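1. Sharing a sequence plus its predicted fold:
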Amino acid sequence: MSQSASQNVSSSAYLPEHAQGALNAYNKLDVDAKLALLYLVYKKMGDSVTPAAPAATEPELAPLLMDDFYRLSHDQQLDVMREIVNGADTDYSHAYGALKENNQLMVWYAWAQAMGQSVIGMPGNYQAEQSVTAALGQIEGLDFEDQISLLREIASGMGYSNIQAIPTQAETGKTASL
């Protein structure tokens, strides 16, 4: 049985409690508002929100996302972004879901850097909804480490993966054999 990436997760064991509100605010947004928020995060925070560990990223692992994606029409690019945010069962969403968090952040960073050029940009007349500006304000209020942790959490909740979590010993009642 296939599973999509964990969508609409309201809390994370990896985020400090004060960052949970920002994650909850993000998870309440619709797909286009989530994309707008990601765009605004990268626009406002610029180069401070780079892939968290550039040496730990491997762009060659994502040729579909880092090469083929740029050849799509802007409408197709928007569709792909929506599919990834929604965890749809598509080739692009699978390619994204197979990446580690740092590489997922690198994909969004690369796309943000190319927005308005080789990647679809925001409409010129776009006005952010109050829920988007409120979520952005919560993210801006976090310290840098918490911002990166939050963005990793958001990035890892997107895409499609049919990889199942390994049941814990508590869930199976069996001990590991050597």
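-> Sure thing, it's come through.

2. rest of the way, CA atoms for contacts and neighbours
-> Noted.

3. element containing the residue most central in space within the chain, please.
-> Nearest residue to the geometric centre of the chain (C-alpha atoms, centre = their mean): Ala155, 2.3 Å. Ala155 is located in helix 144-156, with elements delineated by DSSP states H and E.

4. and Tyr26, what is it in contact with?
-> Residues near Tyr26 by C-alpha atoms under 8 Å, 6 or more residues apart in numbering: Lys34, Val132, Ala135.

5. tally of neighbours for the first one?
-> Residues lying near Lys34 (other C-alpha atoms under 10 Å) number 20.

6. Use this one as the comparison:
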Amino acid sequence: MTASSKKTVSQAQSNETQKAVQAFNALDTDAKLAWLYFVYEKMGDSITPAAPTAADPELAPLLLGDYLQLSDDQQLEIMRDIVNCKDTEYSRAYGALKENNQLLVWYAWAVAMGDTVVDMPSNYNSTGASNELLSQVEGLDFEGQISVLRAIAGEMGYSDVKPIETQAQTGKTPSL
């Protein structure tokens, strides 16, 4: 069994935001990728200031540099690997980032789509579930939108770093 960066406690605090994260998780891989693209296309002006100003692009040279030199097929496979938490070089690089930097990666990729990043297929039709989720997230306030996006971004990628067990799990109090 492999480890992934899937978190057991979502950053999405309200019922609405938790439902949005669950709805995203129910989508298939390509629908998730399309949804992320549509989020940045439709809501980019409102959500992008939060990620880039709170992130450091120099922390992701593999994802924001080397990645751009790859073929469309290679880029798409890397995106799919990250969404599916596969143990690959790029998925590990993504999984090692904090959520703001992960959002910056998706933002940079969305901005470069059709230029240096593989574009959305022209014949792609989004699903009803994807459209409904997009509307649901658009209806959230800014904090709710960012909460959903951070939770989604943070559940992707691969990491074999395990969360520290809580006192409730170990039965021991932490010591200095």
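-> Yep, that arrived. Note that the coordinates shown come from a computational prediction; the quantities given were computed from them, not determined experimentally.

7. My guess is the residue nearest to the centre of the first structure contacts Lys100. True?
-> No - between Ala155 of the first structure and Lys100 there is no contact under C-alpha atoms under 8 Å: 9.4 Å.

8. Contact partners for the equivalent of Thr29 of the second structure over in the first structure?
-> Thr29 of the second structure maps onto Val31 in the first structure, with residues paired by TM-score structural alignment. By C-alpha under 8 Å, 6+ apart, the residues touching Val31 of the first structure are Arg82, Val85, Asn86.

9. for the second one, helix, strand, or coil?
-> Recorded secondary structure, Val85 of the first structure: helix (DSSP: H, G, I helix; E, B strand; the rest coil).

10. what do we get in the second structure for it?
-> Here Val85 of the first structure is matched to Val83 in the second structure, going by TM-score structural alignment.

11. so how far is Asp45 of the second structure from that match?
-> Noted for Val83 of the second structure: a distance of 24 Å to Asp45 of the second structure, by C-alpha to C-alpha, to the nearest Å.

12. Can you pick out the residue with more neighbours from these two?
-> Each of Val83 of the second structure and Asp45 has its neighbours counted (other C-alpha under 10 Å); Val83 has more, 22 against 9.

13. Tell me who's in contact with that one.
-> Thr29, Lys32, Leu33, Met156, Gly157.

14. The residues you listed in strands, which ones?
-> Judged by DSSP state E, those include no members of strands.

15. Let me know the helix or strand that Gln7 of the first structure is in.
-> Gln7 of the first structure is part of no helix or strand, with elements assigned from DSSP H and E.

16. Would you mind giving the residues in the second structure matched to the helix holding Ala155 of the first structure?
-> Counting by TM-score structural alignment, helix 144-156 of the first structure sits on residues 142-154 of the second structure.

17. Of all the residues in that stretch, which ones are buried?
-> The neighbour-count check on stretch 142-154 of the second structure (16 or more other C-alpha atoms under 10 Å) flags Gly144, Gln145, Ile146, Ser147, Val148, Leu149, Arg150, Ala151, Ile152, Ala153, Gly154 as buried.

18. From those residues, pick the one nearest Val117 of the second structure.
-> Closest approach to Val117 of the second structure among those (C-alpha to C-alpha): Ala153, at 18.5 Å.

19. Contact partners for Pro174 of the second structure?
-> Counting by C-alpha under 8 Å, 6+ apart, Pro174 of the second structure touches Gln167.

20. That one -> the first structure?
-> By TM-score structural alignment, Pro174 of the second structure lines up with Ala176 in the first structure.

21. which SS class is that match?
-> Per three-state DSSP, Ala176 of the first structure ends up coil.

22. For Tyr40 of the second structure, give its distance to Glu89 of the second structure.
-> From Tyr40 of the second structure across to Glu89 of the second structure, the span is 25 Å (C-alpha to C-alpha).

23. And for Gln167 of the second structure?
-> 33 Å.

24. so who does the nearest residue to Ala33 of the first structure once chain neighbours are set aside touch?
-> Leaving aside its sequence neighbours, Ala33 of the first structure sits nearest to Val132 (C-alpha to C-alpha, 6 or more residues apart in numbering; 6.4 Å). Residues near Val132 of the first structure by C-alpha under 8 Å, 6+ apart: Tyr26, Leu29, Ala33, Lys34, Ala36, Leu37.

25. Let's have those residues in CSV, adding distance to Trp108 of the first structure.
-> As requested, the contacts of Val132 of the first structure are arranged in CSV below (distance: C-alpha to C-alpha, whole Å):
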residue, distance to Trp108 of the first structure
Tyr26, 16
Leu29, 18
Ala33, 15
Lys34, 12
Ala36, 12
Leu37, 12
